[in-house]
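*Asks:* quick one, structure for this:
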Amino acid sequence: MRKILRIATLISTAVLTLAACGSNDEEPKAPSAPSGVTAQAASATSVHVMWNQAPAKAGLGGYTVYRGGKKVKDVPATRNMTDVTGLKPSTAYTFTVRARDTDGTLSPHSADTPVTTPGAVAEDRKAPARPTGLTGKSDGPRGALLKWGKAAGHQGITSYDIRQGGTRIHSVRGDTTTARVTRLRPGTHYRFTVTARDAADNISSASRSVEITTPRGSGDDPDTAPTAFRATTHTADGAYYLDLSWLAPRTGAGTGVPSYQIHLDGAFATTLAWGGEPPRGRATHSMQVGKSGGTYRVKLRAQLPDGNWGAFSTELTVTTGGGRP
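*Replies:* Below you'll find the predicted structure:
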């Protein structure tokens, strides 16, 4: 009897051991190593590191940047670039990036990315001239192509920074005057500028802006334009008003749209911002357009969760009347 109990105990222990070993297969896997890592010398003492941002559904908690295998900076998951400063002039460096999930698990290192900082320069606080002649066009529903004229700088231009609505989103070498911007949203309006940076880390003022609207393609994100747009008129206290109503686009944010831009006759007229909770169904707004009758072309667009402006609604033509109210 004792022998039988001993055998049963051994079998039970073996089963528990196998179950414990098998549970390792169910543990979450480490995230994939970031791809597309680049390192661009921004000045004699700084390097700009960029990489391809993982999709939101990957559930990452952030990224970690390494210089020669040594950790130098943590970056939140919402960003895919950073500046590494305090470097030595005329020095070769190697950078890698690792992705980090919300539990702190790190991915393998990305491929080594070498870069050499330019030579030291005399102290200089004079900013380069701003880039000129910026032009741009859409490059499919998720990209844009930008081109500009070479800027002049006393210490030479080491890099150009591309900015979207004032926020830097990309950098290219100082001997390059073109850039392709990716990861844009289909059917969305964007505004870009470019700044120049010299070897002393002085930054120019921004170029003139260029505005680009990406086209929509089959199977792309839901349309960002307000729908079921309507426009009527009324008069009150000696003035004419446009009465607008529409359905908000589905932005995927789970909340209403907090702000809209209204355009009259092809030009920006006003920004409408809700003071409280945005309406979930049909939104309405009445705006004064003057004390004499006239014909207006009106359209509007929504501000998206990422801060960009979506596509315009259908443009409507409205006549307020030919005489005084």
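*Asks:* going by C-alpha atoms from here, please, whenever you check contacts or count neighbours.
*Replies:* Noted.
*Asks:* tell me where the stretch 1-150 of the chain has helices.
*Replies:* For the stretch 1-150 of the chain, helices defined by DSSP state H, counting those that start in this stretch occupy the ranges 2-23.
*Asks:* please, where are all the strands along it?
*Replies:* For the stretch 1-150 of the chain, applying DSSP state E, counting those that start in this stretch gives strands covering 38-43, 46-50, 60-67, 70-76, 81-84, 92-101, 113-116, 132-138, 144-149.
*Asks:* adding mean neighbour count, write those out as a markdown table.
*Replies:* As requested, the strands of the stretch 1-150 of the chain are arranged in a markdown table below (neighbours: other C-alpha atoms under 10 Å):
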| stretch | mean neighbour count |
| --- | --- |
| strand 38-43 | 25 |
| strand 46-50 | 22 |
| strand 60-67 | 20 |
| strand 70-76 | 14 |
| strand 81-84 | 18 |
| strand 92-101 | 22 |
| strand 113-116 | 17 |
| strand 132-138 | 17 |
| strand 144-149 | 18 |
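*Asks:* next up, for comparison:
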Amino acid sequence: MRPTPTLAALSTTAACLVALTATSCSSDSGAAEPPDTPAVPTGVTVYTSSSTSAHVMWNRSAAAEEIRRYEVYRNGTKIQNVPAAKHMVDITGLKPSTSYTFSVRARDADGKVSGAGKATPVTTPSADSDDSKPPTRPATLKARADGPRSATLTWTKAEDNKGITSYDIFQEGTKIHSVGGTKTTASVTTLRPGTRYTFTVKARDAADNSGPDSPPATVTTEPAPEGKARAELPTDLQATAKKEAGAWSLDLVWNAPKAGGDITEYEVYLNGKFGSKLVLGESAPKETGRINLPLEKQEKATYAVKVRAKLPDGKWGPFTKEVEVTAGS
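*Replies:* Below you'll find the model as predicted:
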């Protein structure tokens, strides 16, 4: 049995997932894995974002609902844990003009881990200490919906005195992905049907200078086919009033929505107003949410409670139906 590695903290960032239209620069190992072991993640691709950083991405596991997290290895040593809802990560702290290899393993809820597959090589560009001039902005950015859950972004090439090493893609101000400096298009995936998204793009050079934002591009995904919409609501919300040490509180519990990845953040509203936020850590159970809300009023009162989840694409999902509960003396 393999030892279980220490979990590393990873901040949860927005939300949508982006995959390049380009194919991977290496093939994955075809070696057979032991029975019941997660499949080796395929399509591992690495782009240098600057002389000291790289962007690693891979295809989601075929059995994505069984994967708890992905583990990223640099030169054979694990350096990062990535939540199952993501399939890309930025790696920083690299050295200029240095060769590295990256590979990815999948770990399921039972702790079983896949093989690493064939490592993907990359060499960081050299650093130019005299390069303080940032790239220009991409002059145009266009977004086209490709169905209910994906869109294609296309932009004009930026200019730089030393050369562009990458383009950073932002969704409503939050960086969600990077692509190589020779690319001017990317496919944005795992979006929600019938939802409006706004994107911008920045160019970056080897000295890590970032240029200005491109003009924004807005797109609305197509509606979901009849009967095909993915569940985005927390289910089975239950609210219980209880009194402890003379003080009343509400105990809330619900099941996580089946939205294609772990849900790590919820908002709770009482009587139509924001009441509390629940943020789940790396090791917290992701199948359910639970929170206890102290009540200021001690006289008898009825509360209407509803909950919504922040989905893997970074958008807030719809609220549950309100559940009423009475508390107080």
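*Asks:* before we move on, the earlier item: now for the strands of the stretch 1-150 of the first structure, which one comes closest to Val15 of the first structure?
*Replies:* Counting by C-alpha to C-alpha, Val15 of the first structure lies closest to strand 92-101 out of these; the figure is 32.2 Å.
*Asks:* that closest one corresponds to what range in the second structure?
*Replies:* Alignment of strand 92-101 of the first structure against the second structure: residues 99-108, by TM-score structural alignment.
*Asks:* and the contacts of the matching stretch?
*Replies:* 38-41, 44, 46, 56, 58, 61, 66-76, 113-124 (C-alpha atoms under 8 Å, 6 or more residues apart in numbering).
*Asks:* rerun that using 7 Å as the cut-off
*Replies:* If you take C-alpha atoms under 7 Å, 6 or more residues apart in numbering as the criterion, stretch 99-108 of the second structure is touched by 38, 40-41, 44, 66-75, 113-124.
*Asks:* picking up where we left off before, so which of the strands of the stretch 1-150 of the first structure gets nearest Pro215 of the first structure?
*Replies:* Pro215 of the first structure sits nearest to strand 132-138 of all the strands of the stretch 1-150 of the first structure, at 7.5 Å, using C-alpha to C-alpha.
*Asks:* trace the closest one over to the second structure and give me the residue numbers.
*Replies:* Against the second structure, strand 132-138 of the first structure falls on residues 139-145 (TM-score structural alignment).
*Asks:* chain center to that stretch: distance?
*Replies:* Here the centre of stretch 139-145 of the second structure is set off from its chain's centre by 22 Å, with C-alpha atoms, centre = their mean, to the nearest Å.
*Asks:* contacting residues around it?
*Replies:* Stretch 139-145 of the second structure has contacts (C-alpha under 7 Å, 6+ apart) with 151-156, 214-222.
*Asks:* map Met57 of the second structure onto the first structure.
*Replies:* Aligned partner of Met57 of the second structure by TM-score structural alignment: Met50.
*Asks:* correct me if wrong: its match contacts Val84.
*Replies:* No. At 10.9 Å, Met50 of the first structure does not count as touching Val84 under the criterion of C-alpha atoms under 7 Å.
*Asks:* show me the contacts for Arg142 of the first structure.
*Replies:* By C-alpha under 7 Å, 6+ apart, the contact list for Arg142 of the first structure reads 182-186, 214.
*Asks:* still on that earlier bit, tell me the contacts of the match of Met57 of the second structure?
*Replies:* Met50 of the first structure touches 37-39, 80-82, counting by C-alpha under 7 Å, 6+ apart.
*Asks:* ok, it to Leu244 of the first structure distance?
*Replies:* Using C-alpha to C-alpha, to the nearest Å, we find Met50 of the first structure at a distance of 44 Å from Leu244 of the first structure.
*Asks:* Leu300 of the first structure now?
*Replies:* Separation of Leu300 of the first structure from Leu244 of the first structure (C-alpha to C-alpha): 10 Å.
*Asks:* of those two, who's got more company?
*Replies:* Leu300 (25 against 19; other C-alpha atoms under 10 Å).
*Asks:* isn't that one right next to Ala267, touching?
*Replies:* No. If you go by C-alpha under 7 Å, Leu300 of the first structure and Ala267 don't touch, sitting 10.6 Å apart.
*Asks:* can I get the contacts of Arg142 of the first structure in a markdown table with distance to Arg98 of the first structure?
*Replies:* Converted to a markdown table, the contacts of Arg142 of the first structure look like this (distance: C-alpha to C-alpha, whole Å):
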| residue | distance to Arg98 of the first structure |
| --- | --- |
| Thr182 | 21 |
| Arg183 | 20 |
| Leu184 | 24 |
| Arg185 | 26 |
| Pro186 | 29 |
| Thr214 | 31 |
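*Asks:* buried ones only from those residues, please, as a ChimeraX command.
*Replies:* To isolate the buried ones among the contacts of Arg142 of the first structure in ChimeraX, judged by 16 or more other C-alpha atoms under 10 Å, type:
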select :182,184,185,186,214
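*Asks:* which ones are touching the aligned partner of Pro212 of the second structure in the first structure?
*Replies:* Counting by TM-score structural alignment, Pro212 of the second structure corresponds to Ser205 in the first structure. Residues in contact with Ser205 of the first structure (C-alpha under 7 Å, 6+ apart) are 130, 195.
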